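Kindly return the folded structure for what I paste below:
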Amino acid sequence: MNTLSWTSPWLLAVLLPVVAVLGAWLQRVWTARSTRARRKLPDHWPLGLRSVVNSEEARVWHWLARAFYDHHIMIKMPVTRFTLPREKQESMDWYKLLGGVYCTFTICRADGRVVGCVDVPGTAGIPRSTRAVKHSLLSQCHVPYWVVRSNGLPTVAEIRGEFLGESPMSQAMREREMEERAIIAAQNSLRTAIHRQRTSRGHSDFGPLSNWPSSQAGEPRSDLPSQWQDNSFLAPLDSRRGDLL
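Predicted coordinates:
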């Protein structure tokens, strides 16, 4: 009895650390397995598609697409995507601070340079602190920042003048240039359609008129066959002279 009482404290002193280490190791193994289980790709993702913009944002988006037809409209792009810290060693700190700050729409040129940012407030509006951060940051980067609602849109001349520095006269000339390009594009499309139609007609059952029998002797010779082509009834009016030409 005395021997058991004498060895028990020593036995407990040896077993307790072993049990503690074993318990810590089992806890670590269980945590690692749980982490791997969470990282495992699911067979069925519990996610679905949704629109990147709501109805209010969509109306402003479509208007911006018409106003900045010669630019690219980026949707909900974070400001860290087009800003750069002056000190490289501070980049991670600024990224953590500004990584969640974005504008609803960012207008940029074809070379990727940002010319302006537009926010569309929701029903609760934009928090004053968030708005102040965006305004302060973007203004120091010389990037205009506007808050726009679909029921109070500015004129195209106003926003292009602010974002691009265009004058009303240059905007009017640009709109006229767009109209002229649209007319030229329509004319080219019409010419292409006519040419395609004539080409397909040339491969139809109507053979070339040059195979028709020549006029009989003594009959007056007509100049009409010279005006016919293989793929149309008459040559285009601009290829033969008339009273109006």
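
switch to C-alpha atoms for all contacts and neighbour counts from now on
Noted.

count of residues packed around Val147?
By other Cα atoms under 10 Å, the residues close to Val147 number 14.

That one is in contact with Val118, isn't it?
Yes. Counting by Cα atoms under 8 Å, Val147 does reach Val118; the two are 5.7 Å apart.

Now do the helices in this protein.
2-39, 55-67, 91-98, 128-140, 156-164, 168-202, 224-227 (DSSP state H).

buried sites along the third one?
Of the residues in helix 91-98, those buried by neighbour count under the rule 16 or more other Cα atoms under 10 Å are Tyr95.

what angle sits between it and helix 128-140?
130 degrees (axes from the mean of the first three to the mean of the last three Cα atoms, to 10 degrees).

which helices and strands does helix 91-98 pack with?
With contacts defined as 3 or more Cα pairs under 8 Å, 6 or more residues apart in numbering; DSSP states H and E, helix 91-98 has no helix or strand neighbours.

Nearest to Thr104 among the helices of the chain would be which one?
helix 55-67 (7.8 Å; Cα to Cα).

Which strands and helices lie in contact with that closest one?
strand 72-78.

Run through the neighbouring helices and strands of the strand it packs on.
Against strand 72-78 (3+ Cα pairs under 8 Å, 6+ apart) you get helix 55-67, strand 102-108.

Pull out the buried positions in that strand.
In strand 72-78, counting by 16+ other Cα under 10 Å, buried: His72, Ile73, Ile75, Lys76, Met77, Pro78.

rewinding a little: please name whichever of the helices of the chain is nearest to Val114.
Per Cα to Cα, nearest to Val114 of the helices of the chain: helix 156-164, 9.5 Å.

how about the closest one: buried residues?
Neighbour count says helix 156-164 has Val156, Ala157, Ile159, Arg160, Glu162, Phe163 buried, by 16+ other Cα under 10 Å.

Near Val118, how many other residues are there?
Considering only other Cα under 10 Å, Val118 is surrounded by 22 other residues.

try Gly202
Residues within reach of Gly202, counting by other Cα under 10 Å, total 16.

Proceed likewise with the subsequent sequence, for comparison:
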Amino acid sequence: MTQFIIGIFIIVAGFLFYSITILREYERAVVFFLGRYQTVMGPGLIIIIPGVQQMVKVDLRTVVMDVPSQDVISRDNVSVKVNAVLYFRVFEPEKAIIQVENYQQATSQLAQTTLRSVLGQHELDDMLSERDKLNKAIQELLDKQTDAWGIKVSNVEIKHVDLDESMIRAIARQAEAERERRAKVIHAEGELQASEKLLQAADILSKQPQAIQLRYLQTMSDIASEDKSHTIVFPLPMDLIGPLQALLGQQLAKK
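Modelled structure (predicted):
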């Protein structure tokens, strides 16, 4: 009798050992009853009847997945290598197990093909300068396609766009030419503004002859103060020496 009780106890203990499972807060169990989907259990303590029920654990945490480097030909026929990082999580465990064989591998393969497809529709300049826009386009397309698998793609980030050496040199030459063009445009705009100011000054001076004389005397004073070791000869305009000649002629006439 004692051996029978011990045998029963061992059977019950073995049953409980194989039937009781503790799931963490981020885990769920997709339970099948005789091969058919039954329910989703967890978190906490769950009991599975061995031989009758089977379960598959699913992790609900966000998965960070590297998308391998892909060869992409842009719309302007430039060959580049692009890699990215993908953030996704399972929000419907039963779909992730039932609708696709291996949801992580399927998501990875889909991300690679989507990356090539989306980037191939854009030019190289867009890949280098508008990554946020491209990231959003890839994320929305992936999220729409993986929704049937119970997967939410929360973010996609393009990490690197690798170019060959010849393309790098071409881009450097283009950037240098652009800087030279901007410098010439700025210089030309400065010359235009200066010419407009000089034209305004000439108009004002032409209307006021006294201003021309004052400007002439100011220029003479500036030159004399800067260079005191040399003798500088200035031609005097006739309108300045005219009154002196008239005065001298009057003095000679009196004599």
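
Mind telling me the TM-score for this superposition?
TM-score of the superposed chains, computed with TM-score structural alignment, normalised by the length of structure 1, equals 0.25; 88 aligned residues with a Cα RMSD of 5.1 Å.

Export the helices of structure 1 to a markdown table and append columns for distance to Thr106 of structure 1.
Listed next are the helices of structure 1 as a markdown table, based on distance: least, Cα to Cα, whole Å:
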| stretch | distance to Thr106 of structure 1 |
| --- | --- |
| helix 2-39 | 34 |
| helix 55-67 | 10 |
| helix 91-98 | 16 |
| helix 128-140 | 11 |
| helix 156-164 | 11 |
| helix 168-202 | 21 |
| helix 224-227 | 59 |
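
looking at the ones you listed, which is closest to Phe105 of structure 1?
Comparing the helices of structure 1 by Cα to Cα, helix 55-67 comes nearest, at 7.6 Å.

How far away from the center of its chain is the longest helix seen in structure 2?
Counting by DSSP H, the longest helix found in structure 2 is helix 165-207. Averaging C-alpha positions (Cα atoms, centre = their mean, to the nearest Å) puts helix 165-207 of structure 2 30 Å from its chain's average.

What are the buried residues along the helix or strand just after that helix?
Once the chain leaves helix 165-207 of structure 2, the next helix or strand it forms, by DSSP states H and E, is helix 209-226. When burial is assessed from 16+ other Cα under 10 Å, helix 209-226 of structure 2 yields no buried residues.

Show me what helix 209-226 of structure 2 is packed against.
Against helix 209-226 of structure 2 (3+ Cα pairs under 8 Å, 6+ apart) you get helix 165-207.

between the helix it packs on and helix 209-226, how big is the angle?
120 degrees.

Helix 165-207 of structure 2 packs against which elements?
Counting by 3+ Cα pairs under 8 Å, 6+ apart, helix 165-207 of structure 2 packs on helix 209-226.

Name the next helix or strand following the helix it packs on along the chain.
Next along from helix 209-226 of structure 2, by DSSP H and E: helix 238-254.

tilt between that next one and helix 209-226?
Using the same axes, to 10 degrees: helix 238-254 of structure 2 against helix 209-226 is 100 degrees.

tell me the contacts of the nearest residue to Glu94 of structure 2 once chain neighbours are set aside?
For Glu94 of structure 2, ignoring the flanking residues on the chain, the nearest one in space by Cα to Cα, 6 or more residues apart in numbering is Val30 at 6.0 Å. Shown in contact with Val30 of structure 2 (Cα atoms under 8 Å, 6 or more residues apart in numbering): Tyr37, Gln38, Thr39, Val40, Met41, Met55, Val56, Lys57, Val58, Pro93, Glu94, Ile97.

Derive a PyMOL selection command for the buried subset of those residues.
To isolate the buried subset of those in PyMOL, counting by 16+ other Cα under 10 Å, use the following:
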select buried, resi 40+41+55+57+58+93+94+97
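
nearest to Phe9 of structure 2, of the contacts of Val30 of structure 2?
Among these, and counting by Cα to Cα, the member closest to Phe9 of structure 2 is Met55, at 25.3 Å.

Surely the closest one forms part of a strand?
Yes. Assigned with DSSP: H, G, I helix; E, B strand; the rest coil, Met55 of structure 2 falls within a strand.

which residues sit in contact with it?
Ala29, Val30, Val31, Phe32, Ile48.

and if you look at Ile46 of structure 2?
Ile20, Thr21, Ile22, Leu23.

Was I right to think Ile47 of structure 2 contacts Phe15?
No. In this structure Ile47 of structure 2 lies outside contact range of Phe15 using Cα under 8 Å: 10.1 Å.

Of the helices and strands packed on strand 72-78 of structure 1, flag the one that's most buried.
strand 102-108 (a mean of 21; mean count of other Cα atoms under 10 Å).

can you give me the angle that strand makes with helix 128-140?
Using the same axes, to 10 degrees: strand 102-108 of structure 1 against helix 128-140 is 20 degrees.

Quick one: list the elements packing against strand 102-108 of structure 1.
strand 72-78, strand 114-119.

Mind putting those strands into JSON lines with distance to Leu26 of structure 1?
Formatted as JSON lines, those follow (distance: least, Cα to Cα, whole Å):
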{"stretch": "strand 72-78", "distance to Leu26 of structure 1": "43"}
{"stretch": "strand 114-119", "distance to Leu26 of structure 1": "51"}
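
Do me a favour and get the end-to-end distance for stretch 94-103 of structure 2?
End-to-end distance for stretch 94-103 of structure 2: 11 Å, by Cα to Cα, to the nearest Å.

Please apply the same query to stretch 56-63 of structure 2.
From its first residue to its last, stretch 56-63 of structure 2 covers 18 Å (Cα to Cα).
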